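Engineer: Okay, sequence plus prediction incoming.
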Amino acid sequence: MRYARMTDRLAGLGSDKWVLHVAAQARAAAGHRILNLTIGEPDMPTPAALIDAACTAMREGRTHYSNGRGEESLLRALAARHSQRLGRPVGTDRFLCLPGTQTALYLIFQALCEPGDEVILGDPMYATYEGLVRASGAVPVPVTLRDTAGFRLQAEDVEAAITPSTRVIFINTPHNPTGAILGPAELDALGELARRHDLWIVSDEVYGDLTHDGRPFTSALANPAFEERTIVAASISKSHAAPGFRSGWACGPAAFCARALPLSETMLFGSQPFIADMTARALSAPPDLARAMAARMARRARIVRDALDGVAGMRVPLPEAGMFALIDIRALSRDSTAFALELLERQDVAVMPGASFGAALEGWLRVALNASDEDTATACARIRRFAEVMAA
């Protein structure tokens, strides 16, 4: 039987990247007590007030069809939130509501890219990004994020990768897996490149409320000079500990939203009104939950750094944001997958190999910071023992 070419383009780009997580689950099912630090789940359940808001909306009959753009209450909440963040009015016509950041990014690339177009993005990158780009028929063009530059995408590196086929510069700030935050000057340099070459900027900003130690976050939409070529995707999955509710959005030029709306309607024709009501409530409150979560993540990153930095040649740079810390194991191994699998086998600690996030992170590990302080410290002690044996 024949299949669409998209299935070939996406072969090996789905759950294959999560082999360590799957192996950890299998080992746990076999009776092992696994310290699983693979997935970026929030470290707390969805707040009861948000669940109550969704349940109340369902009981009040908010279970019917929605429209393709989003419920009016949620669009108003998004407009108010972005107007406050950017310091200028942002209208409701600049949003499309979708089930999570992943779906929003899928829609964006389907709307912007043709087969053969090129999308420049940083390497390392979140594990689904290559699939998002290739699903549209476009070609991902990785640009190395150098640890000497704090893993921040540099305009000169992007410019060297631009060709006549380039259509989009795809950024992620704060960045997964490195935790790097792009500053205003770096964003402006990328925006100027995009303007000079008539390119789009697409920015995944799902970790925008999870900066560590009070560090400021700047959206790619901050500079109004570039807002007509910039589209941002985000959700409440991380900031409000609600990943299972699948509630996200795209914010871009009104013209983009009008052009992409029929595609969104073809895909989904509306999200659930009761989830929209819950999301509107979440976005209308101060980000206290995200700030508290970020403080815990920053504390655990320091636990990892203090336990492992300098041990057996390993290095642990502190992240600026997000739910992960990186461990540089290149002094011990250049095969992060083999290292992580053996660590799981010998110490019952599951972490993600850097290779799952791109060639530039081979020889690194990504450690989720959502386990308790005690479990994080225990995992680090086991990693230390394993590394010292390897180095002996």
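Structural biologist: Received the coordinates, thanks.
Engineer: Every contact and neighbour count from this point should use C-alpha atoms.
Structural biologist: Fine.
Engineer: Could I get the contacting residues of the closest residue in space to residue 172 that isn't next to it in sequence?
Structural biologist: Spatially, and ignoring its direct neighbours in sequence, residue 172 is nearest to residue 204 (4.6 Å; CA to CA, 6 or more residues apart in numbering). Residues near residue 204 by CA atoms under 8 Å, 6 or more residues apart in numbering: 101, 105, 171, 172, 173, 232, 233, 234.
Engineer: Is residue 354 in contact with residue 366, as I believe?
Structural biologist: Yes - contact criterion CA atoms under 8 Å: residue 354 and residue 366 qualify, at 6.1 Å.
Engineer: Spell out the residue ranges of the strands in the stretch 101-250 of the chain.
Structural biologist: 118-123, 139-144, 166-172, 200-204, 230-235, 248-251 (DSSP state E, counting those that start in this stretch).
Engineer: Reformat those as CSV; add distance to residue 61.
Structural biologist: Output for these, formatted as CSV (distance: least, CA to CA, whole Å):
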stretch, distance to residue 61
strand 118-123, 43
strand 139-144, 44
strand 166-172, 37
strand 200-204, 33
strand 230-235, 24
strand 248-251, 22
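Engineer: Could you report the separation of the residue nearest to residue 172 from residue 363?
Structural biologist: Distance from residue 204 to residue 363, counting by CA to CA, to the nearest Å: 25 Å.
Engineer: Then residue 22?
Structural biologist: From residue 22 to residue 363 the distance is 21 Å (CA to CA).
Engineer: which of those two has more neighbours?
Structural biologist: For residue 22 versus residue 363, neighbours defined as other CA atoms under 10 Å are more numerous around residue 363 (21 against 15).
Engineer: Roughly how far does that one sit from residue 298?
Structural biologist: 23 Å.
Engineer: With residue 210 instead?
Structural biologist: On the measure of CA to CA, residue 210 and residue 298 end up 9 Å apart.
Engineer: For these two, list the residues in contact with both.
Structural biologist: In contact with both residue 210 and residue 298: residue 321, using CA under 8 Å, 6+ apart.
Engineer: Of these two, give the one with the bigger neighbour count.
Structural biologist: Comparing residue 210 with residue 298 by other CA under 10 Å, the one with more neighbours is residue 210, at 29 against 25.
Engineer: longest helix in the chain, by residue count?
Structural biologist: helix 288-308 (DSSP state H).
Engineer: Taking helix 288-308 as reference, get the angle to whichever helix or strand comes after that helix.
Structural biologist: Sequence order places strand 324-328 as the next helix or strand after helix 288-308, per DSSP states H and E. Per axes from the mean of the first three to the mean of the last three CA atoms, to 10 degrees, the angle that strand 324-328 makes with helix 288-308 is 20 degrees.
Engineer: So which elements touch strand 324-328?
Structural biologist: helix 288-308, strand 364-368 (3 or more CA pairs under 8 Å, 6 or more residues apart in numbering; DSSP states H and E).
Engineer: Residue 39 sits in which helix or strand?
Structural biologist: Applying DSSP H and E, one finds residue 39 in no helix or strand.
Engineer: ok, structure two:
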Amino acid sequence: MAYSMHQWSTLSQNYPASSIRKMAKRAREIGNPIMLTMGEPNFETPDFIKQAAIQGINENRTYYGPNVGEHNFQTAVADKYTKMTGFQFEPDNIMASFGATEGILLVMMSVLNEGDEVLVSNPHYPNYLGQIMSVGAQAVDVPVYEKNQFKIQAADIEAAITDKTKLLIINSPNNPLGSILDREDYEAILAVADKHKITILSDEVYENIIYDGKEHVSLFQIPGASENHFVVNSFSKTYAMTGWRAGYVVGHKQAIHVMAEFREGIGFAVAPFTQDAAVAALESDQTIVREYLQAYDERRHIVVDGLNAIPGFTCLKTEGAFYAFPNIQAFNKSSEAFAMELLEHTHVAITPGSAFGSMGEGYLRISFAQSTEDLKEAISRIGEYVARAYPELH
């Protein structure tokens, strides 16, 4: 017997579907497109990471572990942040999570009540919205502008604050915008948050994908930030471990303890052998990370330079992550309509900017995590199509 809709929860009827996956599904229906929609490295997980997991399995590290994570994992992450920030972090400051995604949800469950407001940049990573809805809170947009190099501004954050504001999510390097925040940006944002007693959740999953010799700045490099705020991170992008679902939360010991209690009712624990693999990644010499970055940098130039050579496209130079976010307003089409047009005529699948919020209208997000061959072919197809279909722009 089929369920009727009155039997489904309000959440299930209103949960925002991923427009990224919706576009990917449409693309697969047309045959064999070049897929530039998903933020997933095309690299295989390095063998030394796989071997660490295999060793863990062979040593029968396949049972339930502590909700908060394995001690070797907590220690490795704590050591990373101690070295990165110059401040002392202990294993009790670390919670293992099923990728950064679960870590974000655990933070929300820990600090939000029904009716609280969460400030989210617009454009934004769309999965934040469903998580906010799941805990009964409300998302409030903070507009981010191309004129500011796609960097969220402390003044715009402060303008969006109300007496219901409880949490601010920031993301650097940024998906979908490809921008990064520097130390001064973080200091200004932290000052606003502390002034209004708002918790910051800093999503730093692209921390190792930064170009032109720049270095990642973590929220926790700012003195005092770790007392009231959170950093969420993952192994997915840096080490090509998307399917492993290995991530973590860094925060105050008391908050980590609370999250471990929530974990008991969600998924018990990240598999010990998965955490062994993550420790091997952290404790390696990071050669593979540098090799991946070099490859992404080459791909960045193929896409950004290639788009800027096509009439009608203007694209800021990506500073971090592996996304280009070109302006397509010259085509006088909605981002969804233009993305579908390109899909139909070039068989290149691109995510419309509107999938990331209203401020994404007039833009596209292009993932350059795919092979150089695919990226060159995609840019060539788009350029040839625009030359034919929009001769007035030449």
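Structural biologist: Sure thing, it's come through. All figures in this text were calculated on a predicted structure; none of them were measured in a lab.
Engineer: residues near the nearest residue to residue 386 of structure 1 once chain neighbours are set aside, how many?
Structural biologist: Leaving aside its sequence neighbours, residue 386 of structure 1 sits nearest to residue 343 (CA to CA, 6+ apart; 6.8 Å). Number of residues near residue 343 of structure 1 (other CA under 10 Å) recorded here: 19.
Engineer: Which of the helices or strands spans residue 343 of structure 1?
Structural biologist: Assigned by DSSP H and E, residue 343 of structure 1 falls in helix 336-347.
Engineer: angle of the following helix or strand past that helix against strand 324-328?
Structural biologist: Downstream of helix 336-347 of structure 1, the first helix or strand assigned by DSSP H and E is strand 349-353. In terms of direction (the same axes, to 10 degrees), strand 349-353 of structure 1 departs from strand 324-328 by 80 degrees.
Engineer: list the helices and strands strand 349-353 of structure 1 packs on?
Structural biologist: helix 19-29, strand 35-37, helix 336-347, strand 364-368, helix 373-391.
Engineer: and if we set it to 7 Å?
Structural biologist: Judged by 3 or more CA pairs under 7 Å, 6 or more residues apart in numbering; DSSP states H and E, strand 349-353 of structure 1 is in contact with helix 19-29, strand 35-37, helix 336-347, strand 364-368.
Engineer: Go through those and name the closest to residue 252 of structure 1.
Structural biologist: strand 364-368 (30.7 Å; CA to CA).
Engineer: In contact with the residue nearest the centre of structure 2, which residues?
Structural biologist: Centrality entry for structure 2: nearest residue to the mean C-alpha point is residue 175, 5.2 Å, by CA atoms, centre = their mean. Applying CA atoms under 7 Å, 6 or more residues apart in numbering, we find residue 175 of structure 2 in contact with 124, 125, 321.
Engineer: could the residues you listed go into CSV alongside distance to residue 61 of structure 2 and neighbour count?
Structural biologist: Below are the contacts of residue 175 of structure 2 laid out as CSV (distance: CA to CA, whole Å; neighbours: other CA atoms under 10 Å):
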residue, distance to residue 61 of structure 2, neighbour count
124, 38, 27
125, 34, 18
321, 33, 32
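Engineer: of those, closest to residue 165 of structure 2?
Structural biologist: For the contacts of residue 175 of structure 2, the nearest to residue 165 of structure 2 is residue 124 (17.7 Å; CA to CA).
Engineer: how close does the counterpart of residue 152 of structure 1 in structure 2 get to residue 352 of structure 2?
Structural biologist: Counting by TM-score structural alignment, residue 152 of structure 1 corresponds to residue 151 in structure 2. Distance from residue 151 of structure 2 to residue 352 of structure 2, counting by CA to CA: 20 Å.
Engineer: which one of those two has more residues nearby?
Structural biologist: A direct count of neighbours by other CA under 10 Å for residue 151 of structure 2 and residue 352 places residue 352 higher, at 27 against 23.
Engineer: quick one: the more buried one and residue 365 touch, right?
Structural biologist: Yes - in this structure, residue 352 of structure 2 is within contact of residue 365 by CA atoms under 7 Å, at 6.2 Å.
Engineer: end-to-end on stretch 12-26 of structure 2?
Structural biologist: 23 Å.
Engineer: Sort out which residues of it are buried, please.
Structural biologist: 19, 20, 23, 24 (16 or more other CA atoms under 10 Å).
Engineer: what do you get for stretch 184-201 of structure 2?
Structural biologist: Here stretch 184-201 of structure 2 shows 185, 186, 187, 189, 190, 192, 193, 198, 199, 200, 201 as buried, counting by 16+ other CA under 10 Å.
Engineer: ok, the second one touching residue 221?
Structural biologist: No - using CA under 7 Å, residue 186 of structure 2 and residue 221 do not qualify as a contacting pair, with a distance of 9.3 Å.
Engineer: neighbours of residue 61 of structure 2, just the number please.
Structural biologist: Neighbours of residue 61 of structure 2 (other CA under 10 Å): 18.
Engineer: Return the residues in contact with residue 159 of structure 1.
Structural biologist: For residue 159 of structure 1, counting by CA under 7 Å, 6+ apart, there are no contacting residues.
Engineer: Distance-wise, check it relative to residue 315 of structure 1.
Structural biologist: Counting by CA to CA, the gap from residue 159 of structure 1 to residue 315 of structure 1 is 30 Å.
Engineer: cool, and residue 135 of structure 1?
Structural biologist: From residue 135 of structure 1 to residue 315 of structure 1 the distance is 36 Å (CA to CA).
Engineer: again, but for residue 80 of structure 1
Structural biologist: Taking CA to CA, one finds residue 80 of structure 1 at 42 Å from residue 315 of structure 1.
Engineer: for residue 380 of structure 1, same thing?
Structural biologist: Counting by CA to CA, the gap from residue 380 of structure 1 to residue 315 of structure 1 is 13 Å.
Engineer: try residue 295 of structure 1
Structural biologist: Where residue 315 of structure 1 is concerned, residue 295 of structure 1 sits at a distance of 22 Å (CA to CA).
Engineer: just residue 188 of structure 1 next, same as before
Structural biologist: 31 Å.
Engineer: Out of the strands of the stretch 101-250 of structure 1, which gets nearest to residue 303 of structure 1?
Structural biologist: strand 166-172 (25.3 Å).
Engineer: residues in structure 2 aligned with the closest one?
Structural biologist: Using TM-score structural alignment, the partner range for strand 166-172 of structure 1 is residues 165-171.
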